[in-house]
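Colleague: coordinates only, sequence not included:
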């Protein structure tokens, strides 16, 4: 197979991997097998070339996909220091007025129009019978809104250099930007977790969450809590400090994906889907 064809398929596989692993309708064992096959393809391409590839999701030119480690305790830490204890202080940035009025209207239309295309959210490395105790929400994948997804990804990419500077976060080469639309209605939540603590999620470097909803606001709760995180080898735990982020309409929050965080329960008395707390959220991968 031509090298450029392999590179193209590898890039598409990264996006496919996200979709497959988040699809709770596919048995966990099948998702694991598919993920391993995709990783094998990525490693074979890495072994034959160091040329740039282009992300199918965001049209970003990036370096060839690196070998994915089992866990990365620190993006700049050497292997000899991986077992040392480290405290990650709370570090995040919230930006208001991220989209213009017309884009917000389009986003709301997309969310409400696709009500029946949302699926239950899933989580990595969790027994499927216990997922509902860990997370409750609905998710809509970017294939249902490709043009809007590209527009938001482009704005996220354009904003990233300023974000990294303000957060004093090391620069990194971006491989792709994953995006999904999530709906939190009455009783929805997401317990404490990290977005980058498994082999499959290790290349997630920065998490972003864009909030939008109908005005006047018909729900309460749904705050994002980011915790000061203690790293001990491969283990993460809450430390002393934390920050509560209110889901302000048309604002976006950025924070390092490794940080422990949670979404507090949402209260939506009407239970109407259109009154949900909506987000475009995802991860910027190195």
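Modeller: Now that the structure is in, tell me what you want to look at. All values reported here derive from a predicted model rather than from experimental measurement.

Colleague: please count neighbours and contacts with C-alpha atoms only from this point.
Modeller: Fine.

Colleague: ok, which stretches of the protein are helices?
Modeller: Counting by DSSP state H, residue ranges of the helices within the chain are 3-21, 28-48, 101-113, 131-134, 146-167.

Colleague: of those helices, flag the one that's most buried.
Modeller: Greatest average neighbour count among those goes to helix 3-21 (a mean of 18), per mean count of other Cα atoms under 10 Å.

Colleague: between that helix and helix 28-48, how many degrees?
Modeller: With axes from the mean of the first three to the mean of the last three Cα atoms, to 10 degrees applied, the angle from helix 3-21 to helix 28-48 works out at 160 degrees.

Colleague: residue 215: neighbour count?
Modeller: By other Cα atoms under 10 Å, the residues close to residue 215 number 8.

Colleague: if I look at it, how far off is residue 109?
Modeller: Counting by Cα to Cα, to the nearest Å, the gap from residue 215 to residue 109 is 13 Å.

Colleague: what comes up buried for stretch 279-286?
Modeller: Within stretch 279-286, the residues scored as buried using 16 or more other Cα atoms under 10 Å are 279, 280, 281, 282, 283, 284, 285, 286.

Colleague: now, the residues you listed that are in strands?
Modeller: Assignment to strands by DSSP state E places the following of the buried residues of stretch 279-286 there: 279, 280, 281, 282, 283, 284, 285.

Colleague: if we can go back for a sec, output the buried residues of stretch 279-286 in a markdown table; the columns should cover distance to residue 164.
Modeller: A markdown table is the format used below for the buried residues of stretch 279-286 (distance: Cα to Cα, whole Å):
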| residue | distance to residue 164 |
| --- | --- |
| 279 | 21 |
| 280 | 20 |
| 281 | 18 |
| 282 | 16 |
| 283 | 14 |
| 284 | 12 |
| 285 | 14 |
| 286 | 13 |
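
Colleague: quick one, strands of the stretch 151-286 of the chain?
Modeller: 176-177, 180-184, 189-193, 204-212, 220-221, 224-232, 235-245, 251-256, 261-263, 266-267, 277-285 (DSSP state E, counting those that start in this stretch).

Colleague: please identify the most buried of the ones you listed.
Modeller: For these, average neighbour numbers computed from mean count of other Cα under 10 Å are highest in strand 176-177, which has a mean of 27.

Colleague: just checking, what packs against that one?
Modeller: In terms of contact count using 3 or more Cα pairs under 8 Å, 6 or more residues apart in numbering; DSSP states H and E, strand 176-177 is assigned the packing partners strand 277-285.

Colleague: can you tell me what sits against the strand it packs on?
Modeller: Residues external to strand 277-285 that are found in contact with it (Cα atoms under 8 Å, 6 or more residues apart in numbering): 111, 174-185, 203-213, 219, 222, 257.

Colleague: another structure for you, compare them:
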């Protein structure tokens, strides 16, 4: 038997000495970053073939770049990774088939018709500082980002996790919060999130130094070819996130992707493989949050 007394507990008043009074509300609203993740996205055979392809193209990768939000100038500040622009009909078909489900989970209503895709590789010291994908798409309030992970087994690198930051609402504006969700870079998994979400790739290590042991991804930005007025509507959550992300968009017009990716038209979802929720209602699990 328990050694604790079985008598009913009596409530105790927490007085002013222990908890000083306050005349104003102190909490600040935080909007969670929506995310949708799939395992075994392409299947073992296709995933392994894609990984072998990425490794075979080592000589064609170039240093990844960023755009300065004020000048629009290309630089490497805050980023250490290798990139290779690619297209894939098979990968685009998989994206198209799961997008209806992804959009339902994320509360996303825009018409998505095209994508930009690059292969990336992160090795020793690889990282990408906090940013949004506003420079990659025309309308950040209605676009999605997707990261598909590839790596050898056993994993030849450590680190490289994706951090998705929540959005803090303060003084009528919006900014990245200190809380975030961590996504592990697991082979043959893909994660979708709003392109307006602040996110970063934490530093990785690669003890062998071999290119084949790097952390590989297919990073994709999915959007509409039209303007914000024709691409559809977004939820209030996505509007708040977009408000914060717009400050990271270059002030000058950007006519092409800084890493050389080119738009690819997404096919229509195949009726026999299109993914949808089994019922019109579902519960969204937000999961635990971490703080820096």
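Modeller: Looks like it arrived, so ask away. Just so we're clear, the structure is a prediction, and the values are computed from it rather than from any experiment.

Colleague: re earlier: now render the ones in strands among the buried residues of stretch 279-286 of the first structure as a markdown table, adding distance to residue 166 of the first structure.
Modeller: Putting these into a markdown table (distance: Cα to Cα, whole Å) gives the following:
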| residue | distance to residue 166 of the first structure |
| --- | --- |
| 279 | 23 |
| 280 | 22 |
| 281 | 20 |
| 282 | 20 |
| 283 | 18 |
| 284 | 17 |
| 285 | 19 |
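
Colleague: residue in the second structure paired with residue 248 of the first structure?
Modeller: Matched to the second structure by TM-score structural alignment, residue 248 of the first structure sits across from residue 186.

Colleague: distance of the nearest residue to its match once chain neighbours are set aside from residue 122 of the second structure?
Modeller: Nearest-residue entry for residue 186 of the second structure: residue 149, 6.0 Å, with adjacent residues in sequence omitted and distances by Cα to Cα, 6 or more residues apart in numbering. When distances are taken as Cα to Cα, residue 149 of the second structure and residue 122 of the second structure turn out to be 11 Å apart.

Colleague: what of residue 77 of the second structure?
Modeller: Residue 77 of the second structure is 15 Å from residue 122 of the second structure, where distance means Cα to Cα.

Colleague: before we move on, back to that, hmm, the match of residue 248 of the first structure is touching residue 150, no?
Modeller: Yes: in this structure residue 186 of the second structure lies within contact range of residue 150 using Cα atoms under 8 Å: 7.1 Å.

Colleague: quick one: closest of the helices of the first structure to residue 95 of the first structure.
Modeller: Put simply, out of the helices of the first structure the one that sits nearest residue 95 of the first structure is helix 146-167, at 9.5 Å, with distance taken as Cα to Cα.

Colleague: for that closest one, name the packing helices and strands.
Modeller: strand 93-95.

Colleague: the second structure: matching residues for the strand it packs on?
Modeller: Going by TM-score structural alignment: strand 93-95 of the first structure matches residues 36-38.

Colleague: quick check: buried residues in the matching stretch?
Modeller: Within stretch 36-38 of the second structure, judged by 16+ other Cα under 10 Å, the buried ones are residue 36.

Colleague: what sits against the residue lying closest to residue 92 of the first structure once chain neighbours are set aside?
Modeller: For residue 92 of the first structure, ignoring the flanking residues on the chain, the nearest one in space by Cα to Cα, 6+ apart is residue 255 at 4.5 Å. Residue 255 of the first structure makes contact with 91, 92, 93, 206, 207, 208, according to Cα under 8 Å, 6+ apart.

Colleague: ok, and these in the second structure?
Modeller: Compared against the second structure with both residues aligned by TM-score structural alignment, their matches' Cα atoms under 8 Å, the contacts of residue 255 of the first structure retain 91, 92, 93, 206, 207, 208.

Colleague: which among the residues you listed gets closest to residue 54 of the first structure?
Modeller: The shortest approach to residue 54 of the first structure among those belongs to residue 206, at 19.0 Å (Cα to Cα).

Colleague: what residue in the second structure is paired with that closest one?
Modeller: Structural alignment places residue 206 of the first structure opposite residue 144 in the second structure (criterion: TM-score structural alignment).

Colleague: how near is that match to residue 71 of the second structure?
Modeller: From residue 144 of the second structure over to residue 71 of the second structure the distance is 25 Å, taken as Cα to Cα.

Colleague: cool, and residue 81 of the second structure?
Modeller: 22 Å.

Colleague: what do you get for residue 213 of the second structure?
Modeller: Where residue 71 of the second structure is concerned, residue 213 of the second structure sits at a distance of 36 Å (Cα to Cα).

Colleague: for residue 81 and residue 71 of the second structure, work out which one has more neighbours and name it.
Modeller: Looking at residue 81 of the second structure and residue 71 with other Cα under 10 Å, you find the greater number of neighbours at residue 81, namely 21 against 12.

Colleague: contacting residues around the more buried one?
Modeller: Going by Cα under 8 Å, 6+ apart, residue 81 of the second structure touches 63, 64, 120, 121, 122, 123, 126, 127, 128.

Colleague: recalculate using a threshold of 7 Å.
Modeller: Contacts of residue 81 of the second structure were listed using Cα atoms under 7 Å, 6 or more residues apart in numbering, and they are 63, 64, 120, 121, 122, 126, 127.

Colleague: can you tell me what it aligns to in the first structure?
Modeller: In the first structure, the residue paired with residue 81 of the second structure is residue 137, using TM-score structural alignment.

Colleague: got it, and residue 164 of the second structure?
Modeller: Aligned by TM-score structural alignment, residue 164 of the second structure pairs with residue 226 of the first structure.

Colleague: thought residue 240 was touching that match, still the case?
Modeller: No: the pair residue 226 of the first structure / residue 240 is not scored as a contact, 11.3 Å apart, by Cα atoms under 7 Å.

Colleague: nearest spatial neighbour of the equivalent of residue 183 of the first structure over in the second structure, chain-adjacent residues omitted?
Modeller: Under the alignment (TM-score structural alignment), residue 183 of the first structure maps onto residue 121 of the second structure. Taking Cα to Cα, 6+ apart, and ignoring the residues beside it in sequence, residue 121 of the second structure has residue 216 as its nearest neighbour in space, at 4.6 Å.

Colleague: wait, what's in contact with the residue lying closest to residue 221 of the first structure once chain neighbours are set aside?
Modeller: Counting by Cα to Cα, 6+ apart, residue 221 of the first structure lies nearest to residue 266, which is 4.6 Å off, once chain neighbours are set aside. Going by Cα under 7 Å, 6+ apart, residue 266 of the first structure touches 184, 185, 186, 187, 188, 189, 219, 220, 221, 222.

Colleague: tell me how far residue 91 of the second structure lies from residue 290 of the second structure.
Modeller: Noted for residue 91 of the second structure: a distance of 32 Å to residue 290 of the second structure, by Cα to Cα.
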